[in-house]
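Here's my sequence, what's the structure:
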Amino acid sequence: MRRMTMDLRFLGKVLQGALIGLGAVLPGISGGVLSVVFGVYRPIMELLSDPVHKWRTHLPELFPYMIGSAAGFLGVANLLSYVLETYPEPSVCVFVGLIVGMLPSLWREAGEQGRNVGNVILSCVTFVAMLSLLFWLQNSQNTVEPGFFSFLFCGFAFALSVIAPGMSFSTILMPLGLYTPFVEGIGHVRLEVLLPGVAGCVVTFICLAKLVNRLFERQYALMFHGIIGIVGAATVMTVPWGSFATSADAASRNLFCMAAGIVAAILLDFMNEKLACFPENETE
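Model prediction:
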């Protein structure tokens, strides 16, 4: 029984990691949002902010998520590419449903150390601010020529999508014309894309992860309620609203996919709660 419980817990974490990795590569979806939804955002920030001292305690916990994320980013994304290209709106609606279905547990987690009116107001303010920023980025017509410094910026945008949940790097790069050359360059392991991209990512993590982790330690409720506002805005912008107006069939299909995502999120949350009742180090 103990062995089966541990296997289910591990497989559940790998599955969640795969969804995070898939969310990171899909246009309009943030892997950072899903890491918040699945409750691994803070451990990731803690590890990134102090890897020398945290790797021993945090790496075992995050290892299955890392396996899943790599599979989702590299393998699962390729396997699902046909489905995503053929049915883009329903696929996105499934991810929207996943996020919506996890919002209640996210709200509970945000209030673990207390909640007041100021926290709720902050959620509303960050929601409006993030919604305005994403709307502006989506409608921006500026383009940038691909090159060393632009790919350095791409690495910054990718890291920011992890540190700031809801800030999808595709949302930042697509209006600038950098998303396709960056993703293709990474996929084909082109050093002229990979090296500046990794450098921008690492520098951003070094500069911002420690700051974010310290803010969490000192202002847990404020940070988490701010993130909820960001997640909410990102979710609203991710919904393929235009596809709902094309036909009644398209709208019903999207709603069905969204409902399926919500049910899947509820089942994942239920599984996490049940497995949490079995300590990982319990004795037989």
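
all contacts plus neighbour counts: C-alpha atoms, from now on.
Fine.

And whichever helix or strand K274 is part of, how far out from the chain middle?
Secondary structure from DSSP states H and E places K274 in helix 248-276. Counting by CA atoms, centre = their mean, to the nearest Å, helix 248-276 is centred 17 Å from the centre of its parent chain.

Could you list the buried residues of that helix?
Using 16 or more other CA atoms under 10 Å as the test for burial, helix 248-276 gives 251, 253-266, 268-269, 272, 275.

repeat for stretch 191-206
So stretch 191-206, judged by 16+ other CA under 10 Å, has buried residues 193-201, 204-205.

Stretch 131-141 now?
131, 134, 137-138.

where exactly do the helices run in the stretch 101-250 of the chain?
Taking DSSP state H, counting those that start in this stretch as the criterion, the stretch 101-250 of the chain carries its helices at 117-138, 148-163, 169-173, 179-187, 191-218, 220-238, 241-244, 248-276.

now those helices as CSV including distance to L84?
Formatted as CSV, the helices of the stretch 101-250 of the chain follow (distance: least, CA to CA, whole Å):
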stretch, distance to L84
helix 117-138, 20
helix 148-163, 21
helix 169-173, 15
helix 179-187, 16
helix 191-218, 25
helix 220-238, 14
helix 241-244, 15
helix 248-276, 13
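
Out of those helices, the one nearest E109 is which?
helix 220-238 (8.2 Å; CA to CA).

Quickly check the buried residues of stretch 191-206 for the two that are furthest apart.
Using CA to CA, the two most remote members of these are V193 and F205, lying 18.4 Å apart.

for A264, what are its contacts?
Contacts for A264 were tallied using CA atoms under 8 Å, 6 or more residues apart in numbering; they are 98, 101.

do that again at 10 Å, thanks
Counting by CA atoms under 10 Å, 6 or more residues apart in numbering, A264 touches 94-95, 97-98, 101-102, 258, 270.

returning to what we had before: and W55, which of the helices of the stretch 101-250 of the chain is closest to it?
Closest to W55 of the helices of the stretch 101-250 of the chain, according to CA to CA: helix 191-218, at 14.6 Å.

And the residue nearest the centre of this protein?
Nearest to the mean C-alpha position of the chain, counting by CA atoms, centre = their mean, stands G31 at 2.1 Å.

And for the nearest residue to that one once chain neighbours are set aside, the neighbour number?
Residue nearest to G31 in three dimensions, not counting chain neighbours: A24, with 4.1 Å by CA to CA, 6 or more residues apart in numbering. Per other CA atoms under 10 Å, the neighbour tally for A24 reads 26.

please give me the structure for this one as well, since I'd like to look at both together:
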Amino acid sequence: MNPLRKDDHKMNSPWWMRFGQGLLIGLGAVLPGISGGVLCVVFGIYQPVMELLANPRLLFSRPALWKPLLPVFFGGVCGFLGVARVLSVLLDKYPAPSVCLFAGLILGMIPGLLRDAGSRGSHPRDWTCLWAAFIVTILLLTGLQLARITIVPNWFWYFFCGICAALSIIAPGLSFSTLLMPLGLYVPFLAGLSSFQAGTILPSVLGALLTVILLSRVVNHLFETKYSPAMHAMTGLVLAATLVIIPFGQMSLIALLFLAGGILAGYEMDRYNARYAV
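Here you go, the predicted structure:
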């Protein structure tokens, strides 16, 4: 039995819930500091998605794998193109409370990730993987935030943007906005996408496709053979990436309440998902 199928019960949740999860994933794909891949892990769909990317033939041989992902896909498109515009306004006017709410949703689901990570048994080395991934991610993301580099966008750099966008799904915790912002590429990249500029879209799509083709099989094999340490490391990535985006320096009472509310909502969402376990 493929180990990736342990999360199939999460695909039994109602379509509207999976659509809502897709909305949040789409938002996470474009919002600064947030990774859509993190939310894929949190919602328990990361492994099915990676399996599908690593084995495209499953589109024909296993429709039961990809059909439950359709509401997530459509929700992701809506979140990326539509709701993200609304939320970007909220982030503009109320940045700290908005980010705190989003971060709280993720933190509230960390217990569920730990439960999944230990579902096949755990070893002390698995926790070593978790804390190693946590520390490396913290150092990487804070280093990128502190860097101040200016780059003139061109075909090569938009190709690089596509690589970063794909990595934000394949390597949860690495937000493509966090990677691009220090290089001055985030705003021109989104501007080019929103205005459908071929000089932006074509190289970025090529970079994303090559990254998916080269890395998805590696990640899929890792989960098949080393599930527990891989999932513990993934949890460390998610935790570190979430803590980094919390604006501790701008924390007001309202932002703190939004963070607490997000944690509670995320925890309840995880409990709701768990009801569909078989």
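
ok, back up a step: go through the buried residues of stretch 191-206 of structure 1 and name the one nearest A110 of structure 1.
For the buried residues of stretch 191-206 of structure 1, the residue nearest A110 of structure 1 by CA to CA is F205; the value is 23.5 Å.

residue in structure 2 matching that closest one?
Alignment note (TM-score structural alignment): F205 of structure 1 maps to V212 of structure 2.

and that match, what does it touch?
V212 of structure 2 is in contact with 50, 53-54, 163, 166-167, 169-170, 206, 218, counting by CA under 10 Å, 6+ apart.

Give me the buried entries from those.
50, 53-54, 163, 166-167, 169-170, 206.

Quick one: map the residue nearest to G31 of structure 1 onto structure 2.
Checking TM-score structural alignment: A24 of structure 1 goes with A29.

With G36 of structure 2 as the reference, measure out to its match.
Remark: distance between A29 of structure 2 and G36 of structure 2 (CA to CA, to the nearest Å) = 4 Å.

which neighbours do those two share?
With CA under 10 Å, 6+ apart as the test, A29 of structure 2 and G36 both reach 76, 165-166, 168-169, 175-176.

I246 of structure 2: which of those is nearest?
Among the shared contacts of A29 and G36 of structure 2, and counting by CA to CA, the member closest to I246 of structure 2 is S175, at 13.9 Å.

which residue packs closest to the aligned partner of the closest one in structure 1, ignoring adjacent ones?
Matched to structure 1 by TM-score structural alignment, S175 of structure 2 sits across from S168. Spatial nearest neighbour of S168 of structure 1, excluding adjacent residues (CA to CA, 6+ apart): S30 at 4.5 Å.

and that neighbour, what does it touch?
By CA under 10 Å, 6+ apart, the contact set of S30 of structure 1 is 20-24, 95, 158, 161-162, 164-171, 231, 234-235, 238.

which of those still touch in structure 2?
Here is what carries over to structure 2 from the contacts of S30 of structure 1, by both residues aligned by TM-score structural alignment, their matches' CA atoms under 10 Å: 20-24, 158, 161-162, 164-171, 231, 234-235.

Are any of those residues buried, and if so which?
Neighbour counting by 16+ other CA under 10 Å classes 20-24, 158, 161-162, 164-171, 231, 234-235 among the kept ones among the contacts of S30 of structure 1 as buried.

Translate C161 of structure 2 into the numbering of structure 1.
Mapped onto structure 1 by TM-score structural alignment, C161 of structure 2 lines up with C154.

in the stretch 1-150 of structure 2, which spans are helices?
Going by DSSP H, counting those that start in this stretch, the stretch 1-150 of structure 2 shows helices at 15-30, 36-42, 46-54, 58-61, 63-66, 70-78, 84-93, 95-107, 110-117, 124-146.

So what does A198 of structure 2 match up with in structure 1?
So A198 of structure 2 corresponds to L191, using TM-score structural alignment.

Quickly note the distance from that match to A199 of structure 1.
Counting by CA to CA, the gap from L191 of structure 1 to A199 of structure 1 is 12 Å.

again, but for N213 of structure 1
In this view, N213 of structure 1 and A199 of structure 1 are 21 Å apart by CA to CA.

And L268 of structure 1, by the same measure?
For L268 of structure 1 relative to A199 of structure 1 (CA to CA), the value is 35 Å.

And L11 of structure 1, by the same measure?
32 Å.

What of V117 of structure 1?
Plainly put, V117 of structure 1 is 41 Å away from A199 of structure 1 if you go by CA to CA.

same thing with A129 of structure 1?
Note on A129 of structure 1: its distance to A199 of structure 1, by CA to CA, is 29 Å.

Check V183 of structure 1 too.
Distance of V183 of structure 1 to A199 of structure 1, computed by CA to CA: 16 Å.

Check V40 of structure 1 too.
For V40 of structure 1, the distance to A199 of structure 1 - CA to CA - is 24 Å.

for F149 of structure 1, same thing?
Distance of F149 of structure 1 to A199 of structure 1, computed by CA to CA: 11 Å.

quick revisit: my read is that the match of A24 of structure 1 contacts V83, right?
No. Contact criterion CA atoms under 10 Å: A29 of structure 2 and V83 do not qualify, at 11.9 Å.

Cheers, nothing more for now.
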